[in-house]
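Participant: task: produce atomic coordinates for the following.
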Amino acid sequence: MTSKTATGREASEADAVPAARRGWTLALAGMGAFLCSLDVVVVATALPVLRTHLGASLSDLEWTINAYNLAFACLMLTGSALGDRFGRRRIYVTGLAVFTAASAACALAGGAGALVAARVVEGAGAALLLPLTLTLISDVFPAERRGAAIGLWGGITGLGVAGGPVLGGAITEGLAWQWIFWINVPVGLVMIPLSATLLRESRGPRPYLDVPGQILAGLGMFALTWAPVRAPSAGWDSPEVAAALAAGAVLVAAFLLWERRAAHPMLPLAYFRLRAFASANAVIFLQAVSLLGSLFMITQLFQTGLGDSPLETGVRLLVWTGMPMIAAPLAGALADRVGPRPLMAAGMVLQCAGLGWLASATAPDVSYGTLVAPLVVAGAGTGMIFATTAGAATAAVPAGDAGVAAGTNTALRELGGVFGIAVLAAVFAHSGGYETPASFVDGFKPALWVASAVAGAGVVAALCVPAKARAVPEDSAGPAEPAESAGPRSAASGS
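Facilitator: Got it, this is the predicted structure:
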């Protein structure tokens, strides 16, 4: 099948999808993305309460977030592959069931260890959900409307990020921390039958699972994420961390070697020769390092450093976390017209500038009004990145491999989040502590400067995104040559 034939067939099938089904798909897939993003951050405003209620240490607090992200990142590519093989709707519904059950287990946890274990399972369920949300959307929207749909998906994801701190703070203060997990249960129970009934079933182009590739990728991601998670308590120069980094490098190298010879690779390596695919993934990794690391610190700044309650913290952070709801849909629609590069670069510039401004302005006696402007600037940049990186990564590959691209992009985002929390926590611990508000600020400022610098590196990666798109043949295992002019699929070219 030629690229032209494949593209025409895909466009015809997508055009034939009824508007009602598109609406339901966007709503249900968006809700899945909302739940996954919500549970990354909903714990953030409850961290001080968990520290006292469960007697949790700094390491325990990191694990309540990183246990979720660890399973999320390690199993993301596996979730995409299972969807391609057994049916994306079927695996999506399975992911909802696992996520819902694990949320109930989190709520019932009686100690830090039980909570962390349940968060691992919850992250595994999210790994089945999130990469398939983009695939389900791409399957029913034609190329010329896909960017706008993905922009709305980014806005819904941003709503999860925005709502997490507020919801977590309100529930922690008004009810109990357990209810930040109980709220997922009725939502999941409603979504499971709706998704099984209203979503269109589809499969990917590979008829067999790449089991060795999945094992090597999962173990490699686990080792690489274990190292930064353990580094703050064990030390970056400890044998444990060094061994984990070395093992991760060896396993990833083995994965890459295997993928070069596999008959049905889970991740065609030739896609990384596409500048659009490679640079979009670099941007999302660096953005996540900066964003999740700074979120971990900023939520604690408002409570430990400035004395706000959990609810006050969530509400005051809305000027930051709420901006993606506005910026992401606008950026998604603009990406169809101008391409992702200017929007990615501008987003990373704004995130870099906002976090640097916040680091400079923070002091033990700082007023909230002083922090509003830098938070708004950083949040606007975050929304622009949400909308454009996922679209650029999925647009650079054949439509049948949208799940692979989405899984890779999301796995790197979660990996970046784990590194970000670990690195910024290490910088914080080196320079400050929890003893007094002043000592907290002493550690907070250098940690935020690091987050700003990482976002600055993301600007460079964003400028490497090509301006125009070129489609990859549907019947190819990967591009024959690097596409030096890759950009959004919106131009009906498909990439």
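
Participant: rest of the way, CA atoms for contacts and neighbours
Facilitator: OK.

Participant: so the one residue sitting closest to the centre of the chain versus F72, what's the distance?
Facilitator: By Cα atoms, centre = their mean, the chain has its centre lying nearest to R413, at 4.5 Å. Taking Cα to Cα, to the nearest Å as the measure, R413 falls 10 Å from F72.

Participant: contacts for the helix or strand encompassing A328 next, please.
Facilitator: Element membership for A328, per DSSP states H and E: helix 323-338. Applying Cα atoms under 8 Å, 6 or more residues apart in numbering, the external contacts of helix 323-338 come out as 144, 147-159, 162, 343, 376, 379-388, 488-491.

Participant: likewise stretch 408-419?
Facilitator: Residues from elsewhere that reach stretch 408-419 (Cα under 8 Å, 6+ apart): 66, 69-70, 72-77, 130-131, 221, 225, 228-229, 280-281, 284-293, 389-390, 393.

Participant: which SS state does R21 fall under?
Facilitator: Counting by DSSP: H, G, I helix; E, B strand; the rest coil, the backbone at R21 sits in helix.

Participant: in this protein, which helix is the longest?
Facilitator: Secondary structure assigned by DSSP state H gives helix 143-174 as the longest helix of the chain.

Participant: what helices or strands is the next helix or strand after that one leaning on?
Facilitator: Under the assignment DSSP H and E, the closest C-terminal helix or strand after helix 143-174 is helix 179-182. If contacts are counted by 3 or more Cα pairs under 8 Å, 6 or more residues apart in numbering; DSSP states H and E, helix 179-182 sits against helix 88-108, helix 143-174.

Participant: using a markdown table, please lay out those helices together with mean neighbour count.
Facilitator: Converted to a markdown table, the helices and strands packed on helix 179-182 look like this (neighbours: other Cα atoms under 10 Å):
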| stretch | mean neighbour count |
| --- | --- |
| helix 88-108 | 23 |
| helix 143-174 | 26 |
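
Participant: make TSV out of those helices and add distance to Q214.
Facilitator: Formatted as TSV, the helices and strands packed on helix 179-182 follow (distance: least, Cα to Cα, whole Å):
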stretch	distance to Q214
helix 88-108	16
helix 143-174	27
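
Participant: nearest to L47, of these?
Facilitator: For the helices and strands packed on helix 179-182, proximity to L47 was assessed by Cα to Cα; helix 143-174 is nearest, at 9.8 Å.

Participant: please generate a structure for the following sequence too, so the two can be compared:
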Amino acid sequence: MAQQTPTRDAVPEDVRPWPALFALCLGFFMILVDTTIVTVATPAIISDLHADVNSVVWVTSAYLLAYAVPVLITGRLGDRFGPKNLYLVGLTVFTLASLWCGLTNSIEMLIAARVVQGLGASMLTPQTMAVITRIFPADRRGQAMALWGATAGVATLVGPILGGVLVDALGWEWIFFINVPVGVIGFFLAVRLVPSLPTHTHRFDWLGVALSGLGMFFLVFGIQQGHKYHWNGWVMVSILGGVALFVAFVVWQAKNRVEPLVPLRLFDDRNFSISNFAISTMSFTATAMGFPTMLYAQLVRGYSPLQSALLFVPMAVMSIILAPIVGRFTDKVHPRLLTGVGFAVTAFAIYLVSRSLTATGPVWHILAAMTVLGIGMAGIWAPLAATATRNLPMQLAGAGSGVYNATRQVGAVLGSAAIAVLIDSRIAAHGLSGGAEPDGALHQLPAIVRDPFSQAMSDAMLLPAAVLVLGLVSVLFFQLPRHLTPRGGATPQPTAATTPAETPAPDPLTH
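Facilitator: I've put the predicted structure just below:
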């Protein structure tokens, strides 16, 4: 009811928002690093566990799938049992699963451990965004969300670099063992610094959970296995079945008048809708680009994992330098400007990386392209996160953060699956099927096949560049946020997600 809202949104007076945010960002940073850290270890895992490329890609896809499917419901669980409690449970599950990952000795067991890791991540992530929305006042929320978004961007870039250092110095197992001490530190910081916020009863949309989860699984499984099984009948049934389940999910959300898993009125806010689509394209790219780059660096150039990871240093440095600068402009500049430039520069940089993946070309071409890539990415992560949540009312904080994180993960899952298919198909198209794909030996390829293999990786890199163009087109339709509208000027029309105070309506999320 309307009188419940103040109680729900009340925050203890002794809460220190910024220390709480830093504690939350540590756990968030750790799980996002794990999204990309495996890419640099791909050849090492292939060699040590005697697996093929498609199986090792499932090490990432299984994690992303287990991460994406429950994240809608875990956002609501945070509202019901307290975001701090769900954060701590998720961090514990993730940390213990990381230990399991490092101790495995088969590709099948590693994939299983990664599924559990993803479940822990799905419990943790929505709580970070929801807590920010609830403990920061509106006039400071943009800066806080900018830091949250910048954490996502920096983590995506640091993953391959950290992975290269660990794989080269200690072995691929340590990309997982490193999470154990970080998880323990993050747990105690969260216990001490993150406030316990009021909880709220929910009715959970279990049918919505089932439809969205099965739809995602069948779609991704079909896409990733399609090339291996020559797009036969059961593969197409899996893909079409996944699409049909997603359609059924949307229809059910529209008909569910009690408490849908995804309140569709969230998407009445144009900026929220665009931000969700745009972040999915960025996540698709960030996940997809790592695989061809790492395979090229280690199998064509003969670089070690550490040397391969150093290719990403210019990108990480530029992103880290520019993140706080972009954050200061997030509350002052039209999001269309920041994100439009960010997407345009990033798409161009990915194209430059693609053209630089040659068997004998100078390495500085790759480093220059990576520098441009870091500049572009800095204008995407933070502004999108801030724009997505700026207009959402408090009672939709859990649902909104769950949807945003789910779409971000959906993009990553599809990027992982799609790039695996494209790498396989381009290797075959260049006449290397069965000859150049690594099958358990971590060595530089013979000179005679390095050029066609490089061309295959270069071709694969064009996919994330093309997907970013879709993100660029979408952000051009951002509206001017209300806080930037001059007094007396035109303001956006009220939407279902921003019901005027003079016409209150009972919200199913407050029951």
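
Participant: what's the closest of the helices and strands packed on helix 179-182 of structure 1 to T362 of structure 1?
Facilitator: helix 143-174 (20.0 Å).

Participant: so that closest one matches what in structure 2?
Facilitator: The aligned range for helix 143-174 of structure 1 in structure 2 is 138-169, by TM-score structural alignment.

Participant: now the matching stretch on structure 1. Mean distance?
Facilitator: Stretch 138-169 of structure 2: mean distance to aligned residues in structure 1 after superposition is 1.8 Å, counting by mean Cα distance after the TM-score superposition for structure 1.

Participant: centre of the chain to that stretch, how far?
Facilitator: 11 Å (Cα atoms, centre = their mean, to the nearest Å).

Participant: before we move on, the earlier item: so which of the contacts of stretch 408-419 of structure 1 sit within helices?
Facilitator: The helices, defined by DSSP H, take in 66, 69-70, 72-77, 130-131, 221, 225, 228-229, 280-281, 284-293, 389-390, 393 from these.

Participant: what lines up with the residue nearest to the centre of structure 1 in structure 2?
Facilitator: Checking TM-score structural alignment: R413 of structure 1 goes with R408.

Participant: how near is the closest residue to its match other than its chain neighbours to V38 of structure 2?
Facilitator: Leaving aside its sequence neighbours, R408 of structure 2 sits nearest to S280 (Cα to Cα, 6 or more residues apart in numbering; 4.6 Å). According to Cα to Cα, S280 of structure 2 and V38 of structure 2 sit 20 Å apart.

Participant: again with L480 of structure 2
Facilitator: Counting by Cα to Cα, the gap from L480 of structure 2 to V38 of structure 2 is 39 Å.

Participant: give me the more crowded residue out of the two.
Facilitator: Neighbours were counted for L480 of structure 2 and for V38 using other Cα atoms under 10 Å; V38 has more, 26 against 15.

Participant: isn't that one right next to W58, touching?
Facilitator: No - V38 of structure 2 lies out of contact with W58 (Cα atoms under 8 Å); the separation is 10.6 Å.

Participant: Three-state assignment for the aligned residue in structure 2 for S233 of structure 1, please.
Facilitator: Alignment note (TM-score structural alignment): S233 of structure 1 maps to K228 of structure 2. Secondary structure assignment for K228 of structure 2 (three-state DSSP): coil.

Participant: give the contact list for G354 of structure 1.
Facilitator: Contacts of G354 of structure 1 (Cα under 8 Å, 6+ apart): A373, P374, L375, V376, V377, A378, G379, S452.

Participant: of those residues, closest to S57 of structure 1?
Facilitator: Comparing the contacts of G354 of structure 1 against S57 of structure 1 with Cα to Cα places S452 closest, at 26.4 Å.

Participant: quick one: the helices in the stretch 351-495 of structure 1?
Facilitator: With helices called from DSSP state H, counting those that start in this stretch, the stretch 351-495 of structure 1 shows them at 368-395, 402-431, 437-463.

Participant: and these as TSV, adding distance to E240 of structure 1?
Facilitator: Output for these, formatted as TSV (distance: least, Cα to Cα, whole Å):
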stretch	distance to E240 of structure 1
helix 368-395	34
helix 402-431	15
helix 437-463	24
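
Participant: so which of the ones you listed comes closest to T321 of structure 1?
Facilitator: Closest to T321 of structure 1 of those is helix 368-395 (Cα to Cα; 5.9 Å).

Participant: what range does that closest one cover in structure 2?
Facilitator: Helix 368-395 of structure 1 corresponds to residues 363-390 in structure 2, going by TM-score structural alignment.

Participant: buried residues of the matching stretch, list them for me.
Facilitator: Neighbour counts using 16 or more other Cα atoms under 10 Å place 366-390 of stretch 363-390 of structure 2 among the buried residues.

Participant: repeat for stretch 396-403 of structure 2
Facilitator: The neighbour-count check on stretch 396-403 of structure 2 (16+ other Cα under 10 Å) flags L396, A397, G398, A399, G400, S401, G402, V403 as buried.

Participant: isn't the third one up against R80?
Facilitator: No - using Cα under 8 Å, G398 of structure 2 is not in contact with R80, being 9.9 Å away.

Participant: chain neighbours aside, what residue packs nearest to the equivalent of G188 of structure 1 over in structure 2?
Facilitator: For G188 of structure 1, the aligned position in structure 2 is G183, judged by TM-score structural alignment. Leaving aside its chain neighbours, G183 of structure 2 sits nearest to T95 (5.6 Å; criterion: Cα to Cα, 6+ apart).

Participant: and the gap between the equivalent of that neighbour over in structure 1 and D39 of structure 1?
Facilitator: Under the alignment (TM-score structural alignment), T95 of structure 2 pairs with T100 in structure 1. As defined by Cα to Cα, T100 of structure 1 lies at a distance of 12 Å from D39 of structure 1.

Participant: ok, the residue opposite F277 of structure 2 in structure 1 once aligned to P205 of structure 1 distance?
Facilitator: Under the alignment (TM-score structural alignment), F277 of structure 2 pairs with A282 of structure 1. Look at A282 of structure 1 and P205 of structure 1: by Cα to Cα, they are 26 Å apart.

Participant: when those two are compared, which one has more neighbours?
Facilitator: For the pair A282 of structure 1 and P205, the greater number of neighbours falls to A282 (22 against 16), based on other Cα under 10 Å.

Participant: circling back to that earlier point, take the contacts of G354 of structure 1 and map them onto structure 2. Which survive?
Facilitator: Listed in the original numbering, the contacts of G354 of structure 1 still in contact in structure 2 are P374, L375, V377, A378 (both residues aligned by TM-score structural alignment, their matches' Cα atoms under 8 Å).
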